Structure formats: C-alpha cells, structure tokens
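Participant: Structural data only, the sequence is not supplied:
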C-alpha cells in the first residue's frame, strides 16, 4: 500500500503521519509497515540536536498507525459519504525500547492482531531496524469517529 492509499485511510497528516508504506497486509490479522526516519523530521530540532534520536512515543504512534491500517477493512471506508469509524489508539501494555532509532534508519513495524471484540481490539507490535528489535508493545484500540 503506497502513501496515497495510506492517506485515504488514515486521518493523520504531516508531521504526525508515521508510516510511509505497507509492504504486507492481511486485513484483520497482520501487517508490516515501513517508516523511513530522516533528519528532516521536526522532532529532531529539539530531541537531542547533537545526537538525534526518534522518541519512543513516536515509535509507538507508528506502531498504532500500522495497527490501525491492519484493523481497517481493505476497501470501502474511503468511498463512504459519512465520516467513517476508525480504530483509535487507546492504550499500551508491555512497551519496551531496546535500541535507539536515528536519522537514516528504516523502521520496520510488524503487527499481529491479538483480538477484536465489539468496538475494541488489541495488537502486538515489534519494530526493527536492520533486523534488530528496537521496540515492542501491545496496543489497544477502540473504534470511533474523528
């Protein structure tokens, strides 16, 4: 899924759109997304200017966005005339940050849906750079309108 399709599905825009491409997708089951980290990210002007590191909360947000894309139906929402319901990030469990993420890194985010019951769901997410785990977490969602 390219960035144009992602932008039709997610309400996020610059600077908070944290996924550049979806490279694998099994709707409702699993997804793999890519975030290319560049020095042009606005956060790097203030998050350690001499040693820029992507904040962990933005890694969690990238995980949530890939998870949201996984939970959305593959087709249909963007064609709807009314404001669609989307999965909203509501909580995090067991977050661990293993290694720093820096400009020039390509963040690979793998999510697996653990469960969906009614209007709530939970995913497991792992973020890697060059095959090494940099972060992992379980994220909760509730369906709502933005």
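Facilitator: Okay, I see it. The model shown is predicted, which means the values in this text are computed figures rather than measured ones. Residues are numbered from 1 along each chain as shown.

Participant: make it CA atoms for all contacts and neighbour counts henceforth
Facilitator: Noted.

Participant: Give the helix, strand or coil label for the residue of the chain most remote from its centre.
Facilitator: Residue distances from the centre of the chain (C-alpha atoms, centre = their mean) peak at residue 50, which lies 26.6 Å from the mean C-alpha position. Recorded secondary structure, residue 50: coil (DSSP: H, G, I helix; E, B strand; the rest coil).

Participant: How many residues are close by residue 11?
Facilitator: 12 (other C-alpha atoms under 10 Å).

Participant: quick one: it from residue 122, how far?
Facilitator: Per C-alpha to C-alpha, to the nearest Å, residue 11 is found 20 Å from residue 122.

Participant: Okay, one more to line up with it:
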C-alpha cells in the first residue's frame, strides 16, 4: 500500500459530507483500485455524545459504519478516471459486527478494501480498529451516481 496523506481539506473536495457528519479526519495510506486506510479521532465534543449515552459516551455503531463508508467513497474518488460531479451512495450493508466499544479519546483506524467493482457498483470489506483491536467490521455495497 502506498503512503499517501490526504488531509481534511482534500477529503472535503472529494466527498460532500460536512460537520457534524464528516467522520474521517485523514487518509494515511492509499492504493487506488484496491485499498485505503484513514483515521477518525473520536472527541467528546461531538454532538452524538450528548445523548448516546449521557452517563457513558459511546460512538454509535451506525456512525462507525458511516465513517467506513466515507473512507470508501474517498477510495472510489481516487480510483475513478472521472469523478467530477459524482457522489457515492449506500446500496446495502451486510454482515456487520460490532466487537469493541468506541469512546471519546479513541483514535479509530479505518480500513477499506474493494472486493468488487462493476461499472458504477462497488463492494467493500471494511473494518474499524482501536489499539489494533477490531471494533467493527462490515461488508457493504455502494453506487456511484451523478450529482444532482
């Protein structure tokens, strides 16, 4: 895998998500048409922690999956020949497992690998790790569509 740092400014050029829903902070490795590694620094001042759960802040599982999907969308963007005016949308989420609680103060390392690419449909295997321990893993499918 190639070491390619992609900062938050460049990420925001590739995907449409913005605070409070932009859930990746940096890409730290990338191999176009194959795989990507990114990070999400989990902080207590994120809005989901006011209600999930107030007595013990826990990163919602759906947001962990969303972070993996956003990272995968960056991989798609870096892999396509033409990517202007394109967005990546979920089609399905399969075989998701949550194995470790993610809390404020954690650095979530996100990994995504392309399992299949047929035209505009992309399948991924992704995982999130905290301290080299799998926190979540998922297989999902996405479609690239023209931006409206």
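Facilitator: Cool, got the structure. Everything numeric here is computed off the predicted structure, so don't read it as measured data.

Participant: Please identify the residue in the second structure that aligns with the residue farthest from the centre of the first structure.
Facilitator: Alignment note (TM-score structural alignment): residue 50 of the first structure maps to residue 55 of the second structure.

Participant: ok, average deviation of the longest helix anywhere in the second structure from the first structure?
Facilitator: Of all the segments of type helix in the second structure, defined by DSSP state H, the longest one is helix 61-79. On superposition with the first structure, the mean distance recorded for helix 61-79 of the second structure (mean C-alpha distance after the TM-score superposition for the first structure) is 0.9 Å.

Participant: Pull out the buried positions in that helix.
Facilitator: Under the neighbour-count criterion of 16 or more other C-alpha atoms under 10 Å, helix 61-79 of the second structure has 61, 64-79 buried.

Participant: Name the residues that touch it?
Facilitator: Residues outside helix 61-79 of the second structure that contact it (C-alpha atoms under 8 Å, 6 or more residues apart in numbering) are 11, 14-15, 22-24, 27, 30, 32-33, 35-38, 40, 83, 87-88, 90, 98, 110-113, 124, 126-128, 136, 138.

Participant: again, only using 6 Å
Facilitator: 23, 32-33, 83, 88 (C-alpha atoms under 6 Å, 6 or more residues apart in numbering).

Participant: Identify, from these, the entry nearest to residue 6 of the second structure.
Facilitator: residue 32 (12.9 Å; C-alpha to C-alpha).

Participant: Could you identify the residue of the first structure that aligns with the closest one?
Facilitator: Using TM-score structural alignment, residue 32 of the second structure pairs with residue 27 in the first structure.

Participant: Pull up the gap between the closest residue to its match other than its chain neighbours and residue 38 of the first structure, please.
Facilitator: Spatial nearest neighbour of residue 27 of the first structure, excluding adjacent residues (C-alpha to C-alpha, 6 or more residues apart in numbering): residue 70 at 5.1 Å. For residue 70 of the first structure, the distance to residue 38 of the first structure equals 25 Å [C-alpha to C-alpha].

Participant: For the first structure, which segments are assigned as strands?
Facilitator: 21-26, 30-36, 85-97, 106-117, 120-129, 132-145 (DSSP state E).

Participant: Would you format these as TSV with mean neighbour count included?
Facilitator: Below are the strands of the first structure laid out as TSV (neighbours: other C-alpha atoms under 10 Å):
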stretch	mean neighbour count
strand 21-26	17
strand 30-36	21
strand 85-97	16
strand 106-117	20
strand 120-129	22
strand 132-145	19
